[in-house]
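Participant: This is a predicted model, with the sequence first.
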Amino acid sequence: MKITTAVPSDLDQLLAFRVEAAAWISRLGSDQWSRPYPADRLLATIEAGTVFMLRDGDRTAGTITLTPEAEEGLWTPEELREASLFVNKLTVSRDYAGKDLGGRLIDWAADRAYRSAAKWLRLDAWTSNAALQRYYLDHGFEHVRTVRKGGAINGGPRVSGWLAQRPTSPTPHGFEDQTPGPQAFEH
C-alpha cells in the first residue's frame, strides 16, 4: 500500500468515507460526525496539501489529515510554542477494517512529524467517544486534558475536546510513502 497526497478529484471519495464512518460510528452509539462535513472546507484542506490517502492499487483504503494548525481554543499558548503536527479526520474504509491500518497511519504521521522536527503528534477527539479515546491511548497517545467549554455554538459544550499527544519518533509503518517530504519547523 502507498500513501499519496490527496488531489481535488479525491473529494467525493473523502466525503463518502465521512458518510460511511458516521454510519458505522452511529451503530456503535455515538453521534460523532453526524453532521455532514462542508465540501468546500474539505477541498481547502486538500488544496493546502494536508490530506493524505492510503491507496491499495486503484482502491482507497483510508485517509488522514495532518496539519501544523491546532483547533482554536484547545491547546495552551505554551503547548502551541512546541512544534507539533495535529491529526484530523483519520478514516479507514470499512472494507479494510480490522487490519490496523488506522494504527499504521498514526505511525506514519508520527514518523512524518518527526522528520519535520516536530516534538509532538497531537489530536482532539470526541469527548463522549470512550472507545475512540481508548483506541488512541492504545496507539501511544497520552491524555492531556478534556476541554468541555467553548464550543462553536454559542460558547456551549465542546464536543471534540479530548486532547492527547504522543512524542514523535522514527516509526516503521510499512507503507510506500509517495508524498513530498515534510517541511521542517523553524526553530
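Facilitator: Sure thing, it's come through.

Participant: use CA for all of it now, contacts and neighbours both
Facilitator: Will do.

Participant: Distance-wise, check residue 92 relative to residue 173.
Facilitator: In this view, residue 92 and residue 173 are 15 Å apart by Cα to Cα, to the nearest Å.

Participant: what does residue 162 give?
Facilitator: Residue 162 is 25 Å from residue 173, where distance means Cα to Cα.

Participant: higher neighbour count, residue 92 and residue 173?
Facilitator: Taking neighbours as other Cα atoms under 10 Å, residue 92 and residue 173 compare with residue 92 leading, 25 against 17.

Participant: adding another structure so you can compare the two:
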Amino acid sequence: MKISNACPDDVTKLLAFREEAAAWLTRLGTDQWQRPYPADRLLATIQAGSVFMVMDGDVTAATVTLSADVEDGLWTEEELSEPSIFVTKLTVARTHAAQNLGGRLLDWAGDRAYRDGAQWLRLDAWTTNAALQQYYLRRGFEHVRTVRVGGAVNGGPRVSGWLAQRRAVPMEHGFEDLTT
C-alpha cells in the first residue's frame, strides 16, 4: 500500500469516504461525524498539504490529516509550547477494517512527526466514543484529560475533547511513502 498527499481532485472522494465512516459509526451507536464536513474546509487542508491517503491499488483504504495547528481550548499553553503534530480525521474504509491499517497509519504519523522534529503525536477523540478511546490507548496513547466545555457553538459542550498523546518516535509502518 502507498501513502501520498491528497490533491484537490480528491475532495469528492474524501467527503464520500467520511460519509461512509459516519454511517458505520451510526450503526455502532455513536453520534460522531453526523454533521457533513464542509468541502471548503477539506479543500483548504488538502491545499495546505495536511491530508494524506492510503491507496491499495486504485482503492482508497484510509485517510488521515496531520497538522501542527489545533482547535482552540483543548491543549494548555505549556503543552502547545512542546513541538507536536496533531492527528485528525483518521478513517479506514470498511473494506480494509480489521487489518491494523489504522494502527499502521498512526505509526506512520508518529514516524513523520518525529522526522519533522515533533516531540508528541497528539489527538482529540469524541468524548462519548469509549471504543475509540480504548483503540487509541491500545496503540500506545496516554489519556491526558477530557475537555467537556468550550465547544464551537457559544462555548457549549465540546463533542471531541478526549485528549491523548504518545511520543513521536521512529516507527516501522510498511507503507510505500510517496508524501512530500
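Facilitator: Alright, I've got the coordinates. If you're wondering where the values come from, they're calculated on a predicted model, not measured in any experiment.

Participant: Can you give the distance from stretch 52-61 of the second structure to the centre of its chain?
Facilitator: On the basis of Cα atoms, centre = their mean, to the nearest Å, stretch 52-61 of the second structure sits 16 Å off its chain's mean C-alpha point.

Participant: now the end-to-end length of it.
Facilitator: Stretch 52-61 of the second structure: ends 11 Å apart by Cα to Cα.

Participant: Onto which residues of the first structure does the longest helix seen in the second structure map?
Facilitator: Determined from DSSP state H, the single longest helix within the second structure is helix 11-27. Mapped onto the first structure using TM-score structural alignment, helix 11-27 of the second structure spans residues 11-27.

Participant: farthest residue from the center of the second structure?
Facilitator: The C-alpha centroid of the second structure is most remote from residue 154, which lies 24.9 Å away (Cα atoms, centre = their mean).

Participant: which one in the first structure is aligned with that one?
Facilitator: Structural alignment (TM-score structural alignment) places residue 154 of the second structure against residue 154 in the first structure.

Participant: Report the secondary structure state of its match.
Facilitator: Assigned with DSSP: H, G, I helix; E, B strand; the rest coil, residue 154 of the first structure falls in the coil class.

Participant: Does residue 103 of the first structure touch residue 137 like I think?
Facilitator: No. Residue 103 of the first structure is not in contact with residue 137 according to Cα atoms under 8 Å; the separation is 10.9 Å.

Participant: Which residues are in contact with the nearest residue to residue 177 of the second structure once chain neighbours are set aside?
Facilitator: In this structure, residue 177 of the second structure finds its nearest non-sequential neighbour in residue 3, 5.1 Å apart by Cα to Cα, 6 or more residues apart in numbering. For residue 3 of the second structure, the contact set (Cα atoms under 8 Å, 6 or more residues apart in numbering) comprises 52-55, 175-179.

Participant: Also residue 117 of the second structure?
Facilitator: Residue 117 of the second structure neighbours (Cα under 8 Å, 6+ apart): residue 83.

Participant: Mind doing that once more with 10 Å?
Facilitator: Residues near residue 117 of the second structure by Cα atoms under 10 Å, 6 or more residues apart in numbering: 83-85, 111, 168-169.

Participant: among the contacts of residue 3 of the second structure, which recur in the first structure?
Facilitator: Shared with the first structure under both residues aligned by TM-score structural alignment, their matches' Cα atoms under 8 Å, the contacts from the contacts of residue 3 of the second structure are 52-55, 175-179.

Participant: Now name the helix or strand holding the most centrally placed residue in the first structure.
Facilitator: What sits nearest the mean C-alpha location of the first structure, by Cα atoms, centre = their mean, is residue 88, with 2.5 Å. If you go by DSSP states H and E, residue 88 of the first structure is part of strand 84-92.

Participant: now for that strand, which elements pack on it?
Facilitator: Packed against strand 84-92 of the first structure by the contact rule (3 or more Cα pairs under 10 Å, 6 or more residues apart in numbering; DSSP states H and E) you find helix 11-27, strand 51-56, strand 59-67, helix 101-115, strand 120-125, strand 162-167.

Participant: what angle separates it from strand 162-167?
Facilitator: Comparing the axes of strand 84-92 of the first structure and strand 162-167 via axes from the mean of the first three to the mean of the last three Cα atoms, to 10 degrees yields an angle of 110 degrees.

Participant: Next, the mean deviation of strand 84-92 of the first structure compared to the second structure.
Facilitator: For strand 84-92 of the first structure, the mean deviation from the second structure after alignment is 0.3 Å (mean Cα distance after the TM-score superposition for the first structure).
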